[in-house]
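Peer 1: Dropping a prediction and its sequence here:
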Amino acid sequence: MAHKEPSKGPYGPEDSSINTERKLGLEPSASAGQGVVEDEFGSFHRSFTPRQIHVISLGSNIGSGLFIGSGKALVNGGPGGLMLGYFIVCVGVWANLQTLTEMTIAYPTSGNYIDYAGRWVDPALAFGAGLAEWLGWTSVFASEATFFVVLLDYWVKGSVPTAAWLSIFLIICLIVFLLPNTYFAWLQYFGSLVKVFLFLFNIVISLAVIGGAGPTGSVKDGSTWTDLPAFKNGFGGFASAALLGIWAIGDQIFIGVMGGEAECPRYSMVNASNVIPWRIGTFYLVSAALVTVIVPSSDERLLGGSGAAASPFVIAVADSGIKGVPDIINACMIVGILAIALESIYLPSRILREMALQKLVPLSGKGTEILNWFISITSASYFCNWAIVAFTSLRFHAAIKAQGIPIFSEAYGWQSFMWPFAPATVLVISAFLFVALFYSGSVPLGGGPFSAYTFFTNTLGLYIIVGGTIGYKILMRTKWQNPATADMVRGRRQLSEAEIMLLDKHYSRPLWRRIGTYVKPW
C-alpha cells in the first residue's frame, strides 16, 4: 500500500497524534495527542488515547438501562418482545457506527456529525441534530440524577434529604467537568471497568440461579416462556421494548465525538466500529436472555421496586436466598450512574460548542412518571439522530463523487461495509422506531382508551426536534448544500507517516492477535 506524505495544513505533521519515540508501538502515547488542533472553528486537544476509547466504549453501554430497564421491557413486551426489540436496536447500533465511522476518520472534528450535517446537507439539519443530541443527553443526565438518589436511598432509607444527594451529585459532576480532558478520560476508564465487572458478575450469578443455587433456589427450566405469553401486549409491547432498548443503548454518537478528539482517529474509530456492536450484542442479548429465564414477566417487583431492588437480577437472587448481592450491585451501579452522568455533561458541551461555532445558537411529579418522560424524549432524540447520520452519509458520498475526492483510495482509507447497506439499514430501523413511538402513544399498553396526555408524553421529543429544525430553516433561510460546492476541505485529516507506521505494524499481525487487542481491558 502506497504511503503518502502528510499534509501541511492544520492536521499536518506538527499535529501528529503519534509520539516520535513510539512510532513503532501499537498505541500512541497520551502526551503526543495533547497538542492543540486549531482551525477557523475553534480548537481542542487530542487527548483521548486508543486504550481509553477502547475501555470507555467497552463499558459505555452498561448502566441502568441494562440492569433495571430490561425488567421494564420484559413486563411490557414479554420475553419474546424483549429479545426481538433489543436485537433490532443492536443491528441499528452496528449500522449507525459503520456509517458514522467513515465520516469521522476522514474528518475527525470535535463537532462530529453536527458539523457534517451543516456542511454537506443543510445548517437547519445541523441545528436539529444538535438540538436532538443535547436534548437526549440532558434528559439522560436528569434521569441519572434520579437514579443516583434512588440507589443511595436503598441504604439510607430516606434519612438524607433528596436535595442533599442531588447537590452532591451536581458538585461531583461539575468538578470533573472543569478538569482537563485527561482526568475525564481516566475517570470514565475506571467507571467502565466497574460496569464491565458488574455485567460479568450478573452473568455468573444468573447462571448460578438458573442452576438452582441458594437456600431457597430452584432449577429454572424455561417455563417463563411457556407458562406466560412469549409476546405480551401485541405490537405495542414489542414497540415499547424496542424504544426502551434504544433508550438504553442507542446513542453511539458519544464514540464518534470522542473519536474526533482521539490521538489516532483511524485506529480508534475502526476498532470501535468493529468491536462495539459485538460487545453491545453480547451485553444486552445475553443479559436479556438470562432475564427472560430467571424472572417471570408477571413479577410486579420489576416495576414497583426501588434502586437495585427493581433489577431482575436482584429479584432472582433474592428469591434464591443469596445474601449480599443487592449491596454489591447497588454500589457498582452508583459508580456506573456517575460515569454515565459525566458522559451526559461531556457530550452536550461538545454539541453546544459546535452549534455555537457554526452560529446555529448563541453561546455565552412522581419519579416513575418523570422517568417515563425522560425515556420518551431520549428515545426520540436517538433515533432521529440515527436517521440524520444516515442521510448525511448519503450526501457525504454525493459530495465525494461530485468533487472527485479520493478519500477511500488513500493509504488506509476506510469505507463502511457494503455501502450504502449500513445507512439504508439505519433509515429502515429509524422508520420502524418512528412508527413504534406513535403507536405507543396512541394505543396504551393493556388496551386502555386513548389519552392525549400519554400521546404527548411519548411524542414530545419528536415535536421539539422536528419543530426546531423546520423553524430554524424558515427563520434563518438556510440553504441546501450542493454536493459540487460543499465544504470538503476544512477538518480533512490525512494520515501522518507515524500513523501509517503504526497501522502497518497493527495490520501485519495475525488476525487472532488483532482480535486480542479488541478484547483486552487495558
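Peer 2: Looks like it came in fine.

Peer 1: C-alpha from now on. contacts and neighbour counts both.
Peer 2: Will do.

Peer 1: Give me the contacts around stretch 144-161.
Peer 2: With Cα atoms under 8 Å, 6 or more residues apart in numbering as the contact definition, stretch 144-161 has outside contacts at 162, 165-166, 169, 306-308, 330, 333-334, 337-338, 340-341, 367.

Peer 1: Mind checking which of those are in helices?
Peer 2: 162, 165-166, 169, 330, 333-334, 337-338, 340-341, 367 (DSSP state H).

Peer 1: ok, so of those, who is nearest G78?
Peer 2: Minimum distance to G78 across the ones in helices among the contacts of stretch 144-161 is 23.8 Å, recorded for G367 (Cα to Cα).

Peer 1: In addition, the following structure is provided for comparison:
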Amino acid sequence: MDYKGEVDDTGSKPFESSGSPRLVSTSDVEKVDSKIGTTVHLQRRLQSRHLQMIAIGGTIGTGLFIGSGGALANAGPAGALIAYAFVGTLVYSVMVALGEMATYIPISGAFTAYAARFVDPSLGFAMGWIYWFSWAITFALELTASGLIINYWSPNLNIGIFIGVFWAVITALNFLPVSFYGEVEFYFASIKVLTVVGFLIFGICIDAGAGQHGYLGFHTWDSPGAFAPHLVEDNPSLAKFVGFWAVLIQAGFSYHGTELVGIAAGETSNPRKTVPAAIKKTFYRILLFFVGAIFFIGLLVPYDNADLLNGTTSAASSPFVIAAKLAGVPVLPSLINAVLLTVVLSAANSNVYSGSRILVGLANERCAPRIFTRTTSGGVPYVAVAFTAAFGLLGFMNESSSGGTVFNWLVNITGVAGFISWTCIGISHLAFMRALEARGVSRDTLPYKAMGQPWFTWYGVGFNILIILTQGFTAFMPWDTSNFFVAYVSLILFVVLYVGHKLVFRTKFVKPIEADLDTGRTEIDEMYFEEVVPTTWYGKVGHWLLG
C-alpha cells in the first residue's frame, strides 16, 4: 500500500492512501497512528481488549473486595446497594462525556489537556496534579493492602517485607513496553473478573440453600434490617440516610479507575473505534460486577457481623471471606484471600501506569517538567514511571502506625480526589460542547456521540460537587480535626494548586471560539481496523467472556 501526503506531529493533516479502501493489519494502523497525535513518543500498541481490562484492572481492587465491608456496615444491604448504583450513574455521565472528547482528540494524559484547552490552563494544572496524586497514593494503598492480605496467613510477619517486594515487582513491570504491560494486565484483570463472576454464582447457590444454613433469601434485609442507622441516635430515619450518604465516598473510591480508558487513548490503536467500545463495555461490566457483588454480599452477610465491625482492614474483614465462612466452606476463605492478593497487585500495576501517563500529559501541556516526557526506545516514559512509583514507598508508613488507620486515611484522600477529577472532566466536556458550537461543528459528526447532552453531564457535575462538599459531614458529629483534614485535604490541595497557578501565570479562561480542537486529532481516512482475536483456546475463551 503506497502512502502519499505527510502526517505531522499534531495530526492536523489527514492521512491519505492511494487506491481503494481495504483492510489493513493492526501493525499497519499502529505504524500510522504512532506518528499521529501529540503522544510524545508513546506508541499505540494497546488493543480494545487491553483498554477494557486496564480500566477493569484499575477499578476492581480493594474498594470492592475489602472496602465494601465498611459500606455494608455503615449503610446496610439496601443502603449500600442504592449508594453503589447511584454513584454508578455519576460514573456513567463521566464516561460518556470523556468518550466524546477522547475519540475526537485521543492524546496521552487526556484529562489535563482537555481541561487546559477548553476551560482554563490553571484547571488543567490543578486537575492533572490532583489526579496524579490520587493514583500515586492509591499505589501505596494497594501495597499496604497486599501486606494486610498476607497477614491473614502469617500474622506475625512484618508487612514491610511484602510492601518492599511487591513495590519492586510492580515498578519493574511498568518499565517494560506498553504492549507487554497490556498483556499482563489483561490476564491479571481476567482473574478479577472470573473471581467476581464466581462469587456471584456462589452467592446465588448459597442464598438458594446450598450452604450450611439452608435457604436464606432476604433474611438479612429483615434482621438486622435493610438500612443501618449511622451516627444519629434520636432520629432513625435520618440515621439511615446518614449511613447511605456516608457510603458515597467509599463507593466512589471503588469505581475510581473506570476513566482510565481516557488516559490510555493516547496509546491505543485506532482509538476512534476502540475507545467508544471500551467505554460502553467497561462501564456495564463494572456496574454489573459492583452492583451484583454488593447485592449478594448484603444477602449473605448481616451488617452487624462482628468481623465487619472489628475495625481492621485485613482480608479477614472482607465480606467475600466472611460470606464463605458463614456458608461453612472451610477452604474457600484461603482461596479468596489468594485471589485478593492478585487483585491488589493488578490494581497497583494500573496505578503506576495511569499515574505516569498523567505526568506525561502534564509535561506535554507544560504543567510539569519536560523531563517526564523522556521515553525508552519501547515508548515507556521511564522518568514518569520512576517518579510515580516512588510514592508507593509511602506504604512503609505502616511500620509506624496501624495498617488499618493508614488504609482508612488513604481511602478517604483518594476517594475525594476521584470525585474532583470526575467533576473537572464534566466541566471540560461542557466547555468542549460550547467550543464545537462556536466553531459550527455539529455533535452529529463526532466519532462518538453521548446521549442526553448537555443535561446528563450537568447531572454528573452537580452531584459530584455536592458529594465533595458534604462528604466530610461526619467530622462535625462531633467535631474531629483529624477527620476533617482527611475528608477535605484533597479539596484543599486542589484549591491551592489552582489558585497558585492562576496567581503565578495569570491565566485566563479559554473563549469557546479560541479553544484548541485540532492539536492531536487522529485522522486515518479510508482505513478500517481489523481486530486481532487471540487464536489460542484460552485467548478465544477470554475474548468471548471479556470482549
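Peer 2: Done, it's in. Small disclaimer: the values here were computed from a predicted structure and weren't measured.

Peer 1: For the two chains, what TM-score is obtained?
Peer 2: Here the TM-score for the pair of chains, by TM-score structural alignment, normalised by the length of the first structure, is 0.87; 492 aligned residues with a Cα RMSD of 2.9 Å.

Peer 1: End to end on stretch 59-71 of the first structure, go ahead and measure it.
Peer 2: 20 Å (Cα to Cα, to the nearest Å).

Peer 1: from the chain's centre, how far out does that stretch sit?
Peer 2: The chain centre lies 12 Å from the centre of stretch 59-71 of the first structure; the measure is Cα atoms, centre = their mean, to the nearest Å.

Peer 1: From L362 of the second structure, how far off is F111 of the second structure?
Peer 2: Distance from F111 of the second structure to L362 of the second structure, by Cα to Cα: 9 Å.

Peer 1: Please apply the same query to K273 of the second structure.
Peer 2: 26 Å.

Peer 1: picking up where we left off before, between all of the ones in helices among the contacts of stretch 144-161 of the first structure, which two are separated the most?
Peer 2: Every pair of these checked by Cα to Cα; the farthest is T162 and I340, at 19.8 Å.

Peer 1: Between K273 and L362 of the second structure, which is the more surrounded one?
Peer 2: L362 (30 against 16; other Cα atoms under 10 Å).

Peer 1: Excluding chain neighbours, what is closest to that one?
Peer 2: Using Cα to Cα, 6 or more residues apart in numbering and skipping residues adjacent in sequence, the residue nearest L362 of the second structure is A368, 5.3 Å away.

Peer 1: What lines up with the one you found in the first structure?
Peer 2: Aligning on TM-score structural alignment places A368 of the second structure opposite V361 in the first structure.

Peer 1: I believe that match is in a helix; please confirm or correct that.
Peer 2: No: using DSSP: H, G, I helix; E, B strand; the rest coil, the assignment for V361 of the first structure is coil, not a helix.

Peer 1: equivalent range in the second structure for stretch 118-135 of the first structure?
Peer 2: Under the criterion TM-score structural alignment, stretch 118-135 of the first structure matches residues 116-133.

Peer 1: W134 of the first structure touches L352, doesn't it?
Peer 2: Yes: between W134 of the first structure and L352 there is a contact at 7.5 Å, judged by Cα atoms under 8 Å.

Peer 1: Quick one: map H397 of the first structure onto the second structure.
Peer 2: Using TM-score structural alignment as the criterion, the counterpart of H397 of the first structure in the second structure is M433.
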